[in-house]
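Colleague: make a model of this:
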Amino acid sequence: MRLALLAAALLLAASSATAADTRIPAKALEQAAQLRERALADDTGWKVTESLTTEVGPRLAGSEADARAVAWAKAKFAELGFDRVWTEPVTFPKWVRRSESAEVLGPHAQPLAVTALGGSPGGTVEGEIVRFADLAALQAAPEGSLAGKIAFVDYQMTASRDGSGYAQGGAIRSRGPSAAIRKGASGFLMRSAGTDNHRVPHTGITRYDEGLTPVPSAALSIPDADQLGRLLARGPVKVRLAIDAGWDGEYTSQNVIGEITGRSRPDEVVLIGAHLDSWDLGTGAIDDAAGVGITMAAANLIRQLPQRPARSIRVLAYANEEQGLHGGKAYAERHAANAGRHLLAAESDFGAGRIYAFNTGAPEHARAATRQIAEALAPLGIEYAPGKGGPGPDIGPLAAKGVTWAWLAQDGSDYFHLHHTADDTLDKIDPAALAQNVAAYAVFAYLAAEAEGDFGSQAKPAP
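Modeller: All right, here's what the predicted structure looks like:
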């Protein structure tokens, strides 16, 4: 009798666990198939991306164009018929670029194509170049060995679909200047964190450790890094680096938010987003006007359905991602108490290449629903990738507050050919690939919003 009662209890527990599993209704899956096909034939994503890159252009955080981008986003959400549009302030230090140049001095005198790293101070320095193969080599240099010299880190990134080579390239940009200062350097140069072979240097933010006096820091285009390497093979090289840039007080921009209201659970949201700012060299097409176009267009297609999804679809155009995830951090702090009402959050911030994989950070009880979404995405050439992925940059702070992330992996094989350069322009985007992204985000967001059950989001206690 006791064994029979135990067996019955276990059966009841298993039944309850099954009942608690998150699932997506068959009717929603049928609607998603139609939504997917409509999205592939729709050009809203392209039109939004074209509008932002053409009417606003480069959108350096804190610039006059930053304010125009905010106004553009508010107007675009309204034009597309979003039910609610609002802004939330984001305050950050303002960095200004005015000019930069570099040149080889002496018998082989010639100009070098450089761009100041974001956060670099102004100043002109002249010094002998000391080359290092990577960040570790610079960090291992003897103390004081670079006094009066310019450090040059000559690390070559390699291209890959997932952009994994950026881990090292980005680390050199963010940590290299401080390492050089510690060794006594008066300036810092690096081979651009990129995978192209064009004479267009890659910018990006750098950091200076507390207690250090910043020095002028810049990135060389990849051909110019090669040129400098060849010159060094012939003997000592002296370079003059001149930068007119620096911090200029604080600026308050805005996160711009548009929402499609859910029919039965409007206080619960599926969040999709991209960052509105860009660097100032190109027009910020792949980084990240494409993401803005993808997410706005996906939600707009959901809005046009005969029946709204159960939950709201929230699209967030983040402020100042490029200089420190300021918009993402501000949103996460403001909405931390409501983390549990954010069912899932996903970000499009890796260009406009086709999406090839999907996963979520959902717990076991929501894995079946994750698989259902993956099956609906499969006709788009997207594979289910359990155990892989993670939150996008601006979603990271929200995930740390307890919101479950979703990952729609874009093919970034050529992303770092263009990233943070003057070549980041609209002509680099394939409209068909952009439409595939819109279709994927529309299907994902719609099905998540229709799910019966949750994906594990839960507000975490403040540390």
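Colleague: drop to CA atoms for contacts and neighbour counts, all remaining ones
Modeller: OK.
Colleague: tell me the centre residue of this protein?
Modeller: Nearest to the mean C-alpha position of the chain, by CA atoms, centre = their mean, lies D349 at 3.7 Å.
Colleague: next up, for comparison:
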Amino acid sequence: MKNYKSASLIALFTLVLFGCQQTTKINNDPIKATINNSEDAKISQQLAQQALQSNLAYDLVESLTVEVGPRLAGTDKDLQAVDWAIHNLKSLGFDKVYKESVQVPAWSRGKAVASIVSPFEQPLVITALGGSVSTPEKGIQAPIIRFDTLSDLIAASNKDVEGKIVFIDHQTEKHKDGRGYGITVGARSKGAVEAAKKGAMAIVIRSIGTDHDRMAHTGMMRYQEDVPKIPAAAMSIPDAELINGMLKRDPNIIMSLNMSSKNLGVATSYNVIAEVTGHSKPEEIVLIGAHLDSWDEGTGAIDDGAGVAIVTAAAKLIQDLPKKPARTIRVVLYAAEEVGLVGGKAYAAEHSEELSKHYIAAESDFGAGPVYQIDFNVAPTSFSQIQHQVSAITQIGVALGTNTASGGPDVSMLPKLGVPVASLKQDGTDYFDYHHTPNDTLDKIDPKALAQNVAAYVHFAYMMAQSEVELRPLQPKN
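Modeller: Predicted structure coming up:
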């Protein structure tokens, strides 16, 4: 099991020093801040303590990964996950449970086999990138041309690339906030287009990951209508190092590649929604979300079964209060995030007329590491007030952060539509060790860290449902 220093976390989580004073940061300035000690804050703190002692989130993610497992958008398993979600949300007693249809791209991974055939014969561990076309039935054999980065490929001459298999070898750095991923992921999403523009026969990238296991990381790639479609795959990080060792000895490395992946058109999936109906402002919405789909390599435990469990368990605690919150808490389990934020875009379109009633939105989609910071994206004049509203969250190890939140993938398009968002930032130091691999499995989740996530989300959601702070308009983005 993943080590999150559980003993230290348990000691931290059981602190109940609510109502005390502490030094924190508001607007990035250290000041003496009084923890919010209102009646609402006391209720949210009680909810957080319940969350720390509850196994519900772990039970939910265990159920999803054991009973459904991998749930690639557009497959039968995807629809099985929708049925699972509807059944469990209804069983938990939410006031409303419903689904909204979403048209999603359907794709089959097929097989992916690669090897070096000359001068050093060795097999390679690869996987198709999501959306890739297949090779010809008999496969491809061609020389490798290596690039450090996508930018280096773009700068290369067509003559050097034509007729070859492009190998982009950009290493992803490990960071707590996962920022290394953003630097290297362009090779996965855009590499095939740039390689094809220069006449390449295929592209195989170093996996966008931070592990040293001999397994490849999948993920979505993109084609461009006016550019030929070439096969696209990722190789394991040890195999990328193996090829580098070969290239030191001989620059003329020949790769064999055979893939049978196939695009299957469009299928129907669903955004699954549950609500705790507000008692005095039911038309106003606090949205907490996660995505229900996963890649087909692992069981989708950390990406994003954990998120599904976190937001569902948090909302369930609020559902069971003797008195409902002022605003409606809406749980949205998005469809087809992995293949292009399809469910998030569909939700924004379907609910366009009520987005003005969305008070704030947040999404859990970065594994199950502890939440260490909460960021907002609200009106600058309201930032300090809303930080004070949630300031008791610091008692479970969550620092007050910045006003630059994106909210998470499926809600990332909402700020430009005027909806305030928050990001409950999780420790993702090891997240990209497992991301999009067969190693995304239940044993990577620490139940104590998962419970701390639920505590952070229930505190956030309840305080937002009760808040009287006006969060709009947002800061204009340049």
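Colleague: and the TM-score between them?
Modeller: Superposed pair, TM-score by TM-score structural alignment, normalised by the length of structure 1: 0.92. Supporting alignment: 437 aligned residues with a CA RMSD of 1.5 Å.
Colleague: mind checking the SS state of the residue nearest to the centre of structure 1?
Modeller: Assigned by DSSP: H, G, I helix; E, B strand; the rest coil, the conformation of D349 of structure 1 is coil.
Colleague: what residues are up against the aligned residue in structure 2 for it?
Modeller: Alignment note (TM-score structural alignment): D349 of structure 1 maps to D365 of structure 2. Neighbouring residues of D365 of structure 2 by CA atoms under 8 Å, 6 or more residues apart in numbering: 290-291, 303-304, 306-307, 408-409.
Colleague: list the ones among those residues that fall in strands.
Modeller: Using DSSP state E, the members of the contacts of D365 of structure 2 that fall within strands are 290-291.
Colleague: whichever of the contacts of D365 of structure 2 end up buried, select them in PyMOL.
Modeller: Here is the PyMOL selection string for the buried members of the contacts of D365 of structure 2, based on 16 or more other CA atoms under 10 Å:
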select buried, resi 290+291+303+304+306+307+408+409
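Colleague: counterpart of the longest strand anywhere in structure 2 in structure 1, which residues?
Modeller: Assignment by DSSP E gives strand 262-276 as the longest strand of structure 2. Using TM-score structural alignment, strand 262-276 of structure 2 lines up with residues 246-260 of structure 1.
Colleague: stretch 225-240 of structure 2 too?
Modeller: So stretch 225-240 of structure 2 sits over residues 210-225 in structure 1, by TM-score structural alignment.
Colleague: ditto for stretch 285-299 of structure 2
Modeller: So stretch 285-299 of structure 2 is aligned with residues 269-283, judged by TM-score structural alignment.
Colleague: stretch 408-423 of structure 2 now?
Modeller: Under TM-score structural alignment, the match for stretch 408-423 of structure 2 is residues 392-407.
Colleague: can you give the distance from the match of stretch 285-299 of structure 2 to the centre of its chain?
Modeller: Once both centres are worked out by CA atoms, centre = their mean, to the nearest Å, stretch 269-283 of structure 1 turns out to sit 7 Å from its chain's centre.
Colleague: how about stretch 319-330 of structure 2?
Modeller: Going by CA atoms, centre = their mean, where stretch 319-330 of structure 2 is centred and where its chain is centred differ by 27 Å.
Colleague: list the buried residues of that stretch.
Modeller: 319, 324-330.
Colleague: can you add distance to L341 of structure 2 and give the contacts of D365 of structure 2 back as TSV?
Modeller: Formatted as TSV, those follow (distance: CA to CA, whole Å):
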residue	distance to L341 of structure 2
A290	11
H291	9
D303	14
D304	13
A306	18
G307	15
G408	11
P409	7
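Colleague: what is the neighbour count of the residue lying closest to R214 of structure 2 once chain neighbours are set aside?
Modeller: Spatial nearest neighbour of R214 of structure 2, chain neighbours left out: S236 (5.3 Å); criterion: CA to CA, 6 or more residues apart in numbering. Residues lying near S236 of structure 2 (other CA atoms under 10 Å) number 26.
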